[in-house]
Structure formats: structure tokens, C-alpha cells
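predicted structure and sequence below. I'll ask about it afterward.
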Amino acid sequence: MDTQRLPGCYRHPDRQTGIRCTRCERPICPDCMVDASVGFQCPECVRTGSGTGHAPAANQPRTVGGGAVVAGDPALVTKILIGINVAVFVAVLATGGATVHNELVNRLAMLGQAREQLGPLAYGPLEGVATGEWYRLLTSMFLHEEIWHIGFNMLSLWFLGPSLEAALGRARYLALYLVSGLAGSALVYLLAEPNVQTLGASGAIYGLFGATAVLMRRMRYDMRPVIALLVINLVITFGWSGISWQAHVGGLVAGVLIAIGMVHAPREHRSLVQWGTCGLVLAAVVVAVLLRTAALT
């Protein structure tokens, strides 16, 4: 098929597509298609129930990833996540900014174990995940110190998030983001030096990168742009000093695994496979944290 002759999505004319709504037959792109019992439907037909004689609820419309179709802002969760990151960044600036004495950063950043010297040969635990501060695995995902750091991460979140949110549904998208971020933190805890602080949303962002690649392959889209962007980011990850490659790799692997479970789950057991995949990745995170904690204490 000559891809140059494919029609554009009726909501996004710049996006060529070979898929049409099974009700109104208008061309729809992956961001607009809603998984139906037969084929895909456009958002308007799902909301109105046009062409069927039944209410929309009767057909239980779902997104490509099986999430419930909801009214309102299709990028709501993405905007909330950006808002939380920005709010925490403002709080960091208000409490002194990027300094070693910023108590907010020291309290929320990912830290395996810091120790204080109690005597000539005796050391005691001061703070960190190993001392029971497990919340750091989560809070570090929303913490940034530099404007370039939060700027790059939030631009990436805005670029990747809305499409995934539309394809997976809000709950599944949020699970993908949070579990990917936790996986990144867990790999940092497992492999990095325990007394080095790390922070940032990069683990979760790399999870979105991985999920985007899986979704594009599922929809048979040209994957070269996202692969090129991912390769560039990986080169930066391993080529520049001061970047936590563990968080990036952990988030990326988790995002790919979760997305595979999300978009390739069989219809008859879709929820079980999807949430089971999230549960298995989360279980791996817990095991990694427990093993590292046992080794440090």
C-alpha cells in the first residue's frame, strides 16, 4: 500500500492512518481510536452511541490498551504529574535551591545509606532506604534541583504522555509511570553507591519511552523516529558523567515489560494480564530493595 495516499485522521489531519471508525467510517489515528467489540471507534461515536441504537455504556467502550473511555481532558493525568513535579521544584527553590544544605532535597532524594562516624572505628546509620526510609524510592521521582533538568524531563513527559494516556487509559497510564519510576529507583539502590544521592523523573520518563516503542510497534507505525530519539538519550546517559544510568535502564526495562502486558494482553483476560504484569514488575522492585537492604544492614 502506498502510505502517501493514506487519509489523515479527522481529528489530527497531519497523521496518516489506514484505520477507520467502524460506525461513521471516518479515518482515526491511534490517539483517537477506541477499542470496540469489532474494530475501533472514534471518540464521538463512543460518546453518542451513534449508529447502534444503544447507549454507549452498553458497548463498554475501551481504549486500545483496554482502559475506560472517560469524558474530559484526555491529558489530565499527564498535566497533574507535571504539576506535582513543578510544585516540588518550586518548593526546592523556596528552601534554598540546589545546595548541599537543602533539607528538603536531603530528605526526599534517593539515597541508599548515609553513615555518620560515631568513633575512631565505629560507624552508625544516619539516613537512607536501608534505614527504613522507603518513601525515597517514590519521592525522588518528583524531585529536581536544576531548571534544565526539570525542563528536559517535563518536555519529554508532555511529548510522550498524552498519547500513552489516550491509548492506555488513565489508570493504566498512571500505573506505567509510577512502576517504571520505582523500578528506576530500585536499580539505583541495587547497583549504585549507597551514599550518593540521585533524583529526577528520568526513570519514569524512560519507562514512557519504552512503552511508546511497544505501542508504535503494536500499531505498526514507523518506529525509526522513537528509536532514534531513544538511542540519542541512551548515548547521553552513558556518555555524560553525573547521570544515573541505573534509573534510566531500570525505568526503560520496566516500561517495555509493562507495555507489552498492556497492549498484547488477550481480550478475554486483559485486565488480569495487564495488572498482573504491573504486579510482577512491582514484586521485582520489592525483591531488589529487600536484597540490597539485607546487604547493607
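Sure thing, it's come through.

from now on I want contacts and neighbour counts done on CA atoms only, so please keep to that.
OK.

and the residue nearest the centre of the chain, what is it in contact with?
Centroid-nearest residue in the chain, with C-alpha atoms, centre = their mean: Y177, separated by 2.7 Å. Each residue near Y177 by C-alpha atoms under 8 Å, 6 or more residues apart in numbering is listed here: 204-205, 207-208, 255.

so can I have a markdown table of those residues showing neighbour count?
Output for those, formatted as a markdown table (neighbours: other C-alpha atoms under 10 Å):
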| residue | neighbour count |
| --- | --- |
| A204 | 31 |
| I205 | 28 |
| G207 | 31 |
| L208 | 29 |
| G255 | 33 |
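
can you pull out the helices in the protein?
Here the chain has its helices, by DSSP state H, at 43-48, 56-59, 76-94, 103-108, 136-139, 147-168, 170-191, 202-218, 224-239, 245-263, 270-296.

ok, now which ones touch the closest residue to Q113 other than its chain neighbours?
Nearest non-adjacent residue to Q113, counting by C-alpha to C-alpha, 6 or more residues apart in numbering: G128, 4.4 Å away. G128 sits next to 110-114, 134, 136 when contact means C-alpha under 8 Å, 6+ apart.

please apply the same query to P266.
V273.

the nearest residue to V226 once chain neighbours are set aside and L81, how far apart?
Leaving aside its sequence neighbours, V226 sits nearest to A213 (C-alpha to C-alpha, 6+ apart; 6.5 Å). To L81, A213 is 21 Å away according to C-alpha to C-alpha, to the nearest Å.

for G161, same thing?
In this view, G161 and L81 are 10 Å apart by C-alpha to C-alpha.

between those two, which one's more packed in?
G161 (26 against 18; other C-alpha atoms under 10 Å).

that one against L208, yeah?
Yes: contact criterion C-alpha atoms under 8 Å: G161 and L208 qualify, at 7.2 Å.

H269: how many residues sit nearby?
If we define neighbours as other C-alpha under 10 Å, then H269 has 9 of them.

from R220, how far off is F209?
16 Å.

which one's more surrounded, those two?
Neighbours were counted for F209 and for R220 using other C-alpha under 10 Å; F209 has more, 26 against 9.

and here is the other one:
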Amino acid sequence: MDQVPGSPQEPRDAHGDDGLPGCYRHTDRPTGIRCTRCEQPICPDCMVSASVGFQCPDCVRDGSGRAAQATAPRTIAGASIAANPRLVTMILLGINIAVFIAAQLTDGRLVVDLFLYGGSVAYGESYRLLTAMFLHQQIPHIAFNMLSLWWLGPPLEAALGRVRFLALYMLAGLGGSALSYLLAAPDQPSLGASGAIFGLLGATAVLLRRLKYDMKPVLILLGLNLVFTFLWPNIAWQAHVGGLVVGAAVAFGMVHAPRDRRTTVQIATCAVALLAIVAVVWVRTLQLVG
């Protein structure tokens, strides 16, 4: 058993006159407190506050304690650093490609059943607001969206963390579907991940501004995409604009949330965005069926 320098004759868990064990570092100090990790006795000078009880300096130093975990590296949005910052992006890519292949194998029937069609949504098929985000009919369409996702996704996923990145992607896509449902003709079908992609583009602009990076490249790219959105035929500009607005707003709440209440603000931001989407859908449904 190791001994503490300066007290060569006293064992680590020595008991004082009052029957309490001595601190493992200061054996002349009786204490009734033990480390919640290793259960060694610790005096007030050695105890480190944890979420439950106290821990000794050794457990904190070697990273096994809660206090050490609190100082672990975090992303700008407060998430843990992931070993693979592309995991969610790759899963989303896989889902989009799998749905595209399935649509081809069903001769487009899957597309008809799942694309965004205002008349169907108004009469109960609200799931189309979600499923339309993963549908593509033509190879150039899915190729452009997936290349954009692969380019924009990993940096955002690394900066926000997996859960926050997924929330951003889904809310941006739903925001695009909601605005398309609100403003497009009820008999105008739409589909594609473009709303979510524009949300990632808006989020990238917000992140670069927060990090004080050069924003010219992303602003130029955003401007060109908006020009094509309004000039190119057969593009649901409502989905692009809706996704862009929601994506930028959610990203702003995530990267600007105060550190002392970061999670609360981020959850509230996502909740407000979702409520806004639900409100838009509700208003449009009343217009169509009311």
C-alpha cells in the first residue's frame, strides 16, 4: 500500500481519534466523506464537487470523474466531439439514395404516393410534408442535392453535433414543405431535398458569421442558387425559401445560445420553429377545407 510523503509511518486509510478514516492525501485529517468513484476518504481540501457527491483529485485527473468530463472539448454548439463527423450526413445520403432506387423499381408509383400534394395534405395525408423531403425523380435532381449535402453536411455536423445537425436538417426540410404547401397551388406537386439543402446553406452562412470567417464564397453560392431558383422553370421556389429561412433561424439559435443555458435555448429554438411550421400547415389546411 502506498504511503503519503511526509507521513511515512501512517497507512493510507488511517483512523483518527474519533474513529473516522484519514484523508488519503492528508492522513492526519479525519473525514467522513469518500470519493463517489473510488471510495477513498477525502478531506474538504481534496474534494471536488460533482453532480452527485464529491470526487478525489486522482479520479478527476485521470478523466474518470464528472468534473473532468465537464472540461472535455465541445463543439461551438456545445455538443461532444464525434469520432466520425459525417455519420448523420452519410445516413441521410443513404436514405435519399435508397428511396430513389425504390422509386425507380416501382415505376414511379412510390413518388405518386409520397410527394407533396396540397390537396392530399389538406385531407389528412400530412405525412407527405415529410416524405417529400426524401423523394427525387431524375438523376440530375438527386445528384445535385446529394452532392450539396455531402459538401455542406460534414462541416455543419462537426460544428453542431449529430443531434443538432439532424434537427436542423429535418426542420429546414419541413419548413420548405410547409411554405410550399402554403403558397403553391393545391394541385401543384413538389418533391426533393432542396428545402433541407437550402437550410444547410443558410446555416453555413450563420456559422461562418459566428466564427468570423470570410463569408463571400457562401454568399455568392447562396445568391446564385436563389437566382436559379426563381429563373429556372419547374422549381418550387417556396420550398427553397422556406428551408433557407428555417435553417438560418435554427442555426442562429444553436450557435448564439448563451453557454449557461445553451441546451434550453437550443431546444426552445427548435420547438418554436416546429410550432411555426405546424401553424403554417394548420392555416393552409383551414383555407383549403374550411
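Now that the structure is in, tell me what you want to look at. Not measured: the values here are computed from a predicted model.

can you pull the TM-score for these?
In this superposition the chains share a TM-score of 0.76, using TM-score structural alignment, normalised by the length of the second structure; 226 aligned residues with a C-alpha RMSD of 1.1 Å.

kindly reformat the helices of the first structure as a markdown table containing distance to V69 of the first structure.
Shown next, in a markdown table, are those (distance: least, C-alpha to C-alpha, whole Å):
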| stretch | distance to V69 of the first structure |
| --- | --- |
| helix 43-48 | 8 |
| helix 56-59 | 10 |
| helix 76-94 | 13 |
| helix 103-108 | 35 |
| helix 136-139 | 28 |
| helix 147-168 | 9 |
| helix 170-191 | 9 |
| helix 202-218 | 18 |
| helix 224-239 | 26 |
| helix 245-263 | 16 |
| helix 270-296 | 15 |
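
which of those helices sits closest to G124 of the first structure?
Closest to G124 of the first structure of the helices of the first structure, according to C-alpha to C-alpha: helix 270-296, at 11.7 Å.

if we can go back for a sec, distance of the residue nearest to V226 of the first structure from A294 of the first structure?
For A213 of the first structure, the distance to A294 of the first structure - C-alpha to C-alpha - is 36 Å.

so between the two, which is more surrounded?
Ranked by neighbour count (other C-alpha under 10 Å), A213 of the first structure and A294 place A213 first, with 22 against 10.

and that one, what does it touch?
223, 226-227, 256.

now A79 of the second structure
By C-alpha under 8 Å, 6+ apart, the contact list for A79 of the second structure reads 160-161.

which one in the first structure is aligned with it?
Under the alignment (TM-score structural alignment), A79 of the second structure pairs with G67 in the first structure.

ok, back up a step: among the helices of the first structure, which comes closest to Y123 of the first structure?
helix 270-296 (12.6 Å).

which elements pack onto that closest one?
helix 170-191, helix 245-263 (3 or more C-alpha pairs under 8 Å, 6 or more residues apart in numbering; DSSP states H and E).

export those helices to JSON lines and tack on distance to A57 of the first structure?
Shown next, in JSON lines, are those (distance: least, C-alpha to C-alpha, whole Å):
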{"stretch": "helix 170-191", "distance to A57 of the first structure": "18"}
{"stretch": "helix 245-263", "distance to A57 of the first structure": "22"}
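
against A205 of the second structure, how distant is P217 of the second structure?
Noted for P217 of the second structure: a distance of 10 Å to A205 of the second structure, by C-alpha to C-alpha.

what do we get in the first structure for V241 of the second structure?
By TM-score structural alignment, V241 of the second structure lines up with V249.

got it, and Q137 of the second structure?
So, by TM-score structural alignment, Q137 of the second structure is matched to E145.

my read: that match touches V92, true?
Yes: judged on C-alpha under 8 Å, E145 of the first structure makes contact with V92 at a distance of 6.8 Å.

which position in the second structure aligns with the residue nearest to the centre of the first structure?
Structural correspondence for Y177 of the first structure with respect to the second structure (TM-score structural alignment): Y169.

if I pick S156 of the first structure, what's in contact with it?
Contacts of S156 of the first structure by C-alpha under 8 Å, 6+ apart are I205.

the second structure: which residue goes with that one?
With TM-score structural alignment as the matching criterion, the partner of S156 of the first structure in the second structure is S148.

relative to H141 of the second structure, how far out is its match?
Computed as C-alpha to C-alpha, the S148 of the second structure to H141 of the second structure distance reads 11 Å.

again with V48 of the second structure
When distance is defined by C-alpha to C-alpha, V48 of the second structure is 56 Å away from H141 of the second structure.

more neighbours: which of those two?
Set V48 of the second structure next to H141 and count neighbours by other C-alpha under 10 Å: V48 wins out with 19 against 14.

next up, the contacts around that one.
54-57, 60, 67.

ok, now H256 of the second structure?
By C-alpha under 8 Å, 6+ apart, the contact set of H256 of the second structure is 77, 210.

what's the match for it in the first structure?
In the first structure, the residue paired with H256 of the second structure according to TM-score structural alignment is H264.

and for D187 of the second structure?
Aligned by TM-score structural alignment, D187 of the second structure pairs with N195 of the first structure.
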